[in-house]
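A.B. asks: Please find the sequence and the predicted model below.
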Amino acid sequence: MEGGAYGAGKAGGAFDPQTFVRQPHTILRFVSWVFSIVVFGSIANEGYVNKPSEVEEFCIFNRNQNACNYGVTIGALSFISCMLFLALDIYFPQISSVKDRKKAVLADIGVSAFWAFLWFVGFCFLANQWQVAKPEDNPLKEGADAARAAITFSFFSIFTWVGQAFFAYQRYRVGADSALFSQDYTDPSQDAAVPYSSYASGNDLESPGTYQHSPSTDAFSAGTQGYQTQNY
């Protein structure tokens, strides 16, 4: 397989941690991983409060339990997704099949775009529920910083996942071109040999058996012996 297919060199190469960490899509995965922890941790730790007169805790996002559940769920699943794709990025250079590399890159594009959409929905949902929350439900504004952090990092996560989808698409375009070249490439010497073979098989050329040698020097010397000079 030609090196450089879908953003990686030939299979079996040594893993370089420094090169891996400096890659743009790797950096975005780490950033998305941190953002998911912030959203998940903020809501799980301070997203539920209760009044002194109440026993059960309620969600600070307008008492909407679905808002807190959504934030915790996408935060946890995004954390797991980042870990899985980081592991795939480490293993990716060891994949020798061009088709398998193509499937991995396409999966990266689809999953990243899907998570960008989920974070957009989460940002809109959390921001809306926090805006319409009643002050009397949380007079001490407990968990306000956690709520703002969850909303803010949900917004930032949209762009980090869009960036991952963009870089994955770039890898797909570059990889598709290199894979196409490696599959369709032919040796120019083989193409150049075809006209010569067809030309040699034409009827205009004489067969090797009909080739006649030029008169030898012995025949020429024998002819000159019969010539006599006349003296006058």
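C.D. replies: In hand now; what should we look at?
A.B. asks: from here on, contacts and neighbour counts on C-alpha atoms
C.D. replies: Fine.
A.B. asks: so who does residue 192 touch?
C.D. replies: Counting by C-alpha atoms under 8 Å, 6 or more residues apart in numbering, residue 192 makes contact with nothing.
A.B. asks: Against that first model, consider the following:
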Amino acid sequence: MSARRIALLGAESTGKTRLSTELAAHLRGRGLRAVAVPEVLREWCTREGRTPRPEEQLAIAQEQERRTDDAAAQADIVIADTTALMVAVYAGMLFPEGELLRFAIDRQKRYDTTLLTGLDLPWVADGLQRDAAQPREEVDALLRSLLQGAQLAFQVIYGQGPQRLDSALQALVSAGVLPAGIVDRTVDTDARRAWVWVCEKCSDPACEHRLFKLARSGDEDAAAR
């Protein structure tokens, strides 16, 4: 049986790395061979002390997918933090798109499901990839646009601490990637539903973010309207 592939996408400081490692650890604790594949772009920026030039982007995206393929050869579940699509998104914000985006979309179609991490976590600068909080919404919107344009389904994950992990697990169950018994019942059902965005007709980030802020403020009546 081939490995199930889970793609984690999201803007800066949205908890992708922590979520990928927590998901892998949780699934290993349930007897599955689960592997989290680290973000190659981050490794590259840390090693080189800068962001990549246009001609360097494709090789980084290809290395990301090669590592995912290698992990899939020896695992039941592969959690990719992230995929070639994130490289293409960052490159597209700075340079003209082309072969890189075509490669990234083709590879994204090979994942069993995609989780998009929400913008509810605070932004933290890292001196390399992250130099301002404002582009997060631009990255988030661009990811949604590319996924929708390629007709690739995704679910948006919100929540703090254990709630974020629980929401991700529930989303994977909903997508048919994991069996229902894999989710710990540590968060009540109503709370769990509130932290997974599954609107099938819209996925409008402006609408979603407005509802999220209302829910966070405790205005449940307004959020329901």
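C.D. replies: Sure thing, it's come through. Computed from a predicted structure; not experimentally measured.
A.B. asks: Need the TM-score from the superposition.
C.D. replies: Superposed pair, TM-score by TM-score structural alignment, normalised by the length of the second structure: 0.28. Supporting alignment: 86 aligned residues with a C-alpha RMSD of 4.1 Å.
A.B. asks: what's the longest helix anywhere in the second structure packed up against?
C.D. replies: Ranked by residue count under DSSP state H, the longest helix found in the second structure is helix 54-72. When contacts are defined as 3 or more C-alpha pairs under 8 Å, 6 or more residues apart in numbering; DSSP states H and E, helix 54-72 of the second structure packs onto strand 34-37, helix 40-48, strand 77-81, helix 84-94, helix 99-108.
A.B. asks: how big is the angle separating it from helix 99-108?
C.D. replies: 10 degrees (axes from the mean of the first three to the mean of the last three C-alpha atoms, to 10 degrees).
A.B. asks: Check which residues of helix 54-72 of the second structure are buried.
C.D. replies: For helix 54-72 of the second structure, burial by neighbour count (16 or more other C-alpha atoms under 10 Å) applies to 57-58, 60-65, 68, 71-72.
A.B. asks: Same list (these) but as CSV, adding distance to residue 148 of the second structure.
C.D. replies: Below are these laid out as CSV (distance: C-alpha to C-alpha, whole Å):
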residue, distance to residue 148 of the second structure
57, 23
58, 22
60, 24
61, 20
62, 22
63, 25
64, 22
65, 21
68, 23
71, 27
72, 26
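A.B. asks: Most widely separated two among those?
C.D. replies: Spatial extent of the buried residues of helix 54-72 of the second structure (C-alpha to C-alpha) is set by the pair 57 and 72 at 23.1 Å.
A.B. asks: Tabulate the helices and strands packed on helix 54-72 of the second structure (JSON lines), appending distance to residue 155 of the second structure.
C.D. replies: Formatted as JSON lines, these follow (distance: least, C-alpha to C-alpha, whole Å):
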{"stretch": "strand 34-37", "distance to residue 155 of the second structure": "19"}
{"stretch": "helix 40-48", "distance to residue 155 of the second structure": "23"}
{"stretch": "strand 77-81", "distance to residue 155 of the second structure": "15"}
{"stretch": "helix 84-94", "distance to residue 155 of the second structure": "16"}
{"stretch": "helix 99-108", "distance to residue 155 of the second structure": "14"}
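A.B. asks: other SSEs contacting the longest strand along the second structure?
C.D. replies: When the second structure is parsed with DSSP state E, its longest strand is strand 4-10. Strand 4-10 of the second structure is packed against helix 16-28, strand 77-81, strand 113-117, helix 135-149, with contacts defined by 3+ C-alpha pairs under 8 Å, 6+ apart.
A.B. asks: mind listing the strands for the first structure?
C.D. replies: 48-49, 58-59.
A.B. asks: got TSV for these, with distance to residue 103 of the first structure and mean neighbour count too?
C.D. replies: Formatted as TSV, the strands of the first structure follow (distance: least, C-alpha to C-alpha, whole Å; neighbours: other C-alpha atoms under 10 Å):
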stretch	distance to residue 103 of the first structure	mean neighbour count
strand 48-49	41	20
strand 58-59	41	20
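A.B. asks: can you put those in JSON lines and add distance to residue 32 of the first structure?
C.D. replies: Listed next are those as JSON lines, based on distance: least, C-alpha to C-alpha, whole Å:
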{"stretch": "strand 48-49", "distance to residue 32 of the first structure": "24"}
{"stretch": "strand 58-59", "distance to residue 32 of the first structure": "25"}
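A.B. asks: Those strands: which one's closest to residue 90 of the first structure?
C.D. replies: Of the strands of the first structure, nearest to residue 90 of the first structure by C-alpha to C-alpha is strand 48-49, at 38.1 Å.
A.B. asks: name the helices or strands packed onto that closest one?
C.D. replies: strand 58-59.
A.B. asks: that older thread, ok and the longest helix of the second structure relative to helix 84-94, angle-wise?
C.D. replies: Using the same axes, to 10 degrees: helix 54-72 of the second structure against helix 84-94 is 170 degrees.
A.B. asks: Helix 54-72 of the second structure versus strand 77-81: what angle between them?
C.D. replies: 160 degrees.
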